[in-house]
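[1] I'd like to go over a predicted model; first the sequence, then the structure.
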Amino acid sequence: MLNGLELSALTAALPRITNELQGTTFVWVGSAYALSGTACIPLSGGLAQLFGRRAVFLGALLIMALGSALCGAAQSMNFLIAGRAVQGLGAGAIISIVAIITSDLVPLSDRGFINGLITIGWAVISGAGPLIGGGLAQSGHWRWIFYLNIPFCGVAAVIMLLFLRVRTPPGSVAEKLRRVDWIGNTLVIAATASCVIALTWSGIQHPWNSASVLVPFILGLMGLVGFIAYEATVAKHPLVRIFPLSVSFINRNGLLTVSQVPFILMSTRTSFSGYAQIFIMPIVLLGIILAYLAISAVGMGILITTTFFPVLAPLPISENAAALSYYMFLRNFAQVWGVTIGGAVLQNELRKRMPADFLVQFPEGVAVAYTIIPLIPSLEEPLKSEVRVAFADSLKVVWEVLTGIAGLGLISCIGMKALPLHTDVDRDWALQNGKNDAKERYEPSEK
């Protein structure tokens, strides 16, 4: 819920924030968050296995609160981006550990109901986020989008301290640190960072075929291949079990792209509000658009709540933490690809369709146009209508491309086997019920 509120609220307020901080690198406000959050997810899963779920979760909440405070105090775009990177570290760990704790406490056969409740909470708070973010930005108090995270983090920490009483693996800190797969973590963090940097620059700051994009992208892909090879053959304490989850990467890389369509839609949301202001859109047409979005939302809700099952069903329950941290890493990484693909298509289409008179006003390129989308209603005719049509036609192409990608995701699921769902949990990570239970010696599961 913390992630849903902050992300959706920030999306609505980003144009106002960009104008106030007078920055042109606003794309990194989201990319820095995604980069740090994605790259450190495998590490958070490994630390949770060594130091216990509660300690790592509390640390993630502290980092999230610190990052929120830094973002709220930002006086420049670079400072805000740095704060977002800190936020991403905490957010990535929170997402991973929540999934791991849920798998510790709830059998896979009962997970559907719990996943549904979590998704409902996330959806409700995400729906309220744009209203909250837009209202705060409109009143000039956008910094409270970040400051609001701090009391939420505090409340979550108190709840964890009072009610999450799970075992902590024995051993000294030095012993546990020696068991951390530092080489694997370094490989995956460096490779992910390189790929995300290339994808963020592509089509916006540099052309897709430029060395500034191709070099980090190729190096990142080579690093990911090296990471997989190292984990599969060399690592003494591997971060992940690679091959049992290879199919999940195909599914998530295809299907999670579609789940980013609302983000792309919101990133150009003022063109839609421009429709209402410039056209006075008929209620019937608005209803049709909302109906289409509702159908898409149903599909995305099903994907979000059900993809845990094919990941965990083939594996022993003792592998839950490693599997889920790897799964969350792939999901977040696929989301970065999804935003990039949609953004690249939109950028290319806008370059072809945007009126020359409009581009002359913004010599930095089409990307800068996102920061002035709220000003479109104030443009003079016929320029205003031409810009509006360019956005509408470009978004149509985005939908067509993502529909094709959704079809590829569907094809990748055809060979999925039907497996029984686990009806028990890993007792090594069960809640402690009393003093005697708390004193039991922790013994690694052989399941």
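    Everything's here; your move. Quantities reported herein were computed from a predicted structural model and do not represent experimental measurements.
[2] going forward, measure contacts and count neighbours with C-alpha atoms only.
    OK.
[3] next up, the contacts around the nearest residue to residue 422 once chain neighbours are set aside.
    Computed as CA to CA, 6 or more residues apart in numbering, the closest residue to residue 422 that is not its neighbour in sequence is residue 108, at 5.2 Å. Going by CA atoms under 8 Å, 6 or more residues apart in numbering, residue 108 touches 309, 312-313, 421-425.
[4] if you set the cut-off to 10 Å instead, what comes out?
    By CA atoms under 10 Å, 6 or more residues apart in numbering, the residues touching residue 108 are 102, 114, 308-309, 312-313, 317, 420-425.
[5] next one: residue 282
    residue 276 are the contacts of residue 282 under CA under 10 Å, 6+ apart.
[6] and it, how far is that from residue 62?
    As judged by CA to CA, to the nearest Å, residue 282 and residue 62 stand 48 Å apart.
[7] and the strands in the chain?
    In the chain, no strands are defined using DSSP state E.
[8] can you tell me the closest non-neighbouring residue to the spatially most central residue of it?
    Centre of the chain computed as the mean C-alpha position; nearest residue by CA atoms, centre = their mean is residue 332, 4.8 Å away. Nearest residue to residue 332 in three dimensions, chain neighbours excluded: residue 38, at 5.7 Å (CA to CA, 6+ apart).
[9] try this one next to it:
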Amino acid sequence: MAETDKLAQSDARAAEASQETVVGIAAPDDEKAKDAEADAAPPASKDTGAANVRTAENGLSYTPVQFGLLFIGLALVVFLAALDQTIVAVAIPAIVTDFKTFSGLSWIGTAYFLASTPLIPTYGKLADIFGRKPVFIVGITLFEAGSLICGLAPSMPVLIVGRAVAGLGGGGMLPMVIIIISDVVPLRDRPKFQGIIGACFGLASVAGPLMGGAFTDKLSWRWCFLINLPVGALTVFVVFVYLRLPIPQGDIRAKLAKIDLLGTFWLSAAAVLIVYALTAGGGDYPWNSAPIISMIVLAVVSAVVFAVVEVKFVKHPLIPRELWENRYVIAVWVCAFFLGMTFFSISYYLPIYFQVVNGNTATEAGIHTIPLILGLVFLAITSGIAISKTGYTTPFIHVGAAIIMVGAGLISMMNATSGPGMQIGYLVVAGVGMGLNIQSINLNGQGVVEPRQLATMISSFSFFQILGAVFGIAINGTIFSNALSSKLESVLPSATLIEFVKNNPSKIHAAVDTGTLPAILLEPITTAFTDSLSLVFKTAVATGGALFLASFLLKRNRLQKKAEGGVDMAPV
């Protein structure tokens, strides 16, 4: 096996250097290219037989057991990254109680996003320069270190530092998983496996509130962070042993020279400023305040400087000029942005509806969103299988975006009288639309770039998706807060009561039961919440519509399928 691995790595590097292996929408036409690609495949090991060996695009071969263990490791990384977001949200009240401080509460989430968002495109660039395995392992290790700091934190400031450290690693975990899958799985087969990855993300969204509630109630909120350590250690071991990708050649100075420090700085400045402005606006500061306006202006200026620097002054830009000049790549980024806005606009605010209407706790409200996640998980897997069989992505994106609009519109009509059947049905519809899009857009992007641009394409897709999520949560937060304040002022007698109701949606029913709130006020309060949330979900209809329109700008290519002999067939 050692000799086979050496031959495989040598052949893989030769194939990469000659760029004879084509992935995406192009395929070799002449016999010479076919012969070169056939020669790039390493011989199967004698003890497994050729029929039992999976040959990756890079020419390396994996037995079913090796590939299965590697894929499980990758799925665990996605589960960890998604779980971290939902499990921590449930633990926040206990954290505040334990540290006896409300100061810094919002920074528990903000610190993670501020650290993770700007570095997402950088991870793709570093993966091309230093190789997938070392960059991936460093990202997981940083995430683990941050989780350890949070789990042992003696104070709120230390916890916030830990969240920032975790964000430095967490920002690259999901895009790196997709990048590695694109390296070890042929393009036509990727939808099946990326569908499973999308399902892992959805399952973590369900498991997070349940696990967070159990740890907080039975053990300690610290276990919401410490649980990452054994799972992350297992993942690092599996990746270290079974991820066999060639490391790019060159001395360390040549590699360091390829890092776009200038572009990374200006992109990070723009991302940090806009993320913080959108997070703090309407909460810590009014939207028309000098700090918020200044940060937004500086973010725009930093983005312009980033664009000028990338075009005029950088030899190895963070995002290659070819991607900016590819209109199909731009369309993928636009779709990713609107998908992020729409998904988080719905999933982030749905629990508030269940807390107010049903009187659920935060954990119970999370359980009520399971129909949304089940619809997403089921369609992410089945659409992946269907895309693998047909090779087409755009029909699934068109239909999915249309269903998202319908689902968001139905959810916007839910009120205090909506029964369980209506709630479940509407959420399933929205989840089906999400599932059809959760990985189809990314796959479309992978099919319109050359293999050497794949890592950058995937990381930039993740960047725009997260940026859309931040915009969606912030904009809808302002819409919801302003509408709710206005409606509550017309039905409640005091500002103190209004603040209590706004900040404690899960305690409204309990307050009525204990007499803190007059029972006669329950109906108008519930109506104020549902009417305000309806506006939020209607914005999801609008962003879903924008996604639907943008989807027609995507390239209507068909993903390739391997022909006999390992040669890619041309698109049809």
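    Ah, there it is. Small disclaimer: the values here were computed from a predicted structure and weren't measured.
[10] need the TM-score between these chains.
    Taking TM-score structural alignment, normalised by the length of the first structure as the basis, the two superposed chains have a TM-score of 0.86; 417 aligned residues with a CA RMSD of 2.5 Å.
[11] map the residue nearest to the centre of the first structure onto the second structure.
    The equivalent of residue 332 of the first structure in the second structure is residue 466 (alignment by TM-score structural alignment).
[12] wait, that match touches residue 117, no?
    Yes - assessed by CA atoms under 10 Å, residue 466 of the second structure is found in contact with residue 117 at 7.0 Å.
[13] quickly list what's touching both of these two.
    Residues touching both residue 466 of the second structure and residue 117 by CA under 10 Å, 6+ apart: residue 171.
[14] so what's the counterpart of residue 88 of the second structure in the first structure up against?
    Aligned counterpart of residue 88 of the second structure in the first structure: residue 10 (TM-score structural alignment). Residue 10 of the first structure makes contacts with 4, 16-17, 29-30, 129-130, 132-134, 137, 142-143, 145-146, as judged by CA under 10 Å, 6+ apart.
[15] which among those gets closest to residue 164 of the first structure?
    Using CA to CA, residue 4 comes nearest to residue 164 of the first structure of the contacts of residue 10 of the first structure, at 22.5 Å.
[16] ok, that closest one to residue 340 of the first structure distance?
    20 Å.
[17] same check, this time on residue 353 of the first structure
    Counting by CA to CA, the gap from residue 353 of the first structure to residue 340 of the first structure is 20 Å.
[18] more neighbours, these two?
    The residue with more neighbours, out of residue 353 of the first structure and residue 340, is residue 340; 22 against 16, by other CA atoms under 10 Å.
[19] and that one, what does it touch?
    Taking CA under 10 Å, 6+ apart, one finds 196, 198-203, 257, 260, 264, 334, 346 in contact with residue 340 of the first structure.
[20] which of those fall within helices?
    Those of these mapping onto helices are 196, 198-201, 257, 264, 334, 346, per DSSP state H.
[21] can I get the residues you listed in JSON lines including neighbour count?
    Below are these laid out as JSON lines (neighbours: other CA atoms under 10 Å):
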{"residue": "196", "neighbour count": "25"}
{"residue": "198", "neighbour count": "25"}
{"residue": "199", "neighbour count": "24"}
{"residue": "200", "neighbour count": "25"}
{"residue": "201", "neighbour count": "19"}
{"residue": "257", "neighbour count": "25"}
{"residue": "264", "neighbour count": "19"}
{"residue": "334", "neighbour count": "24"}
{"residue": "346", "neighbour count": "22"}
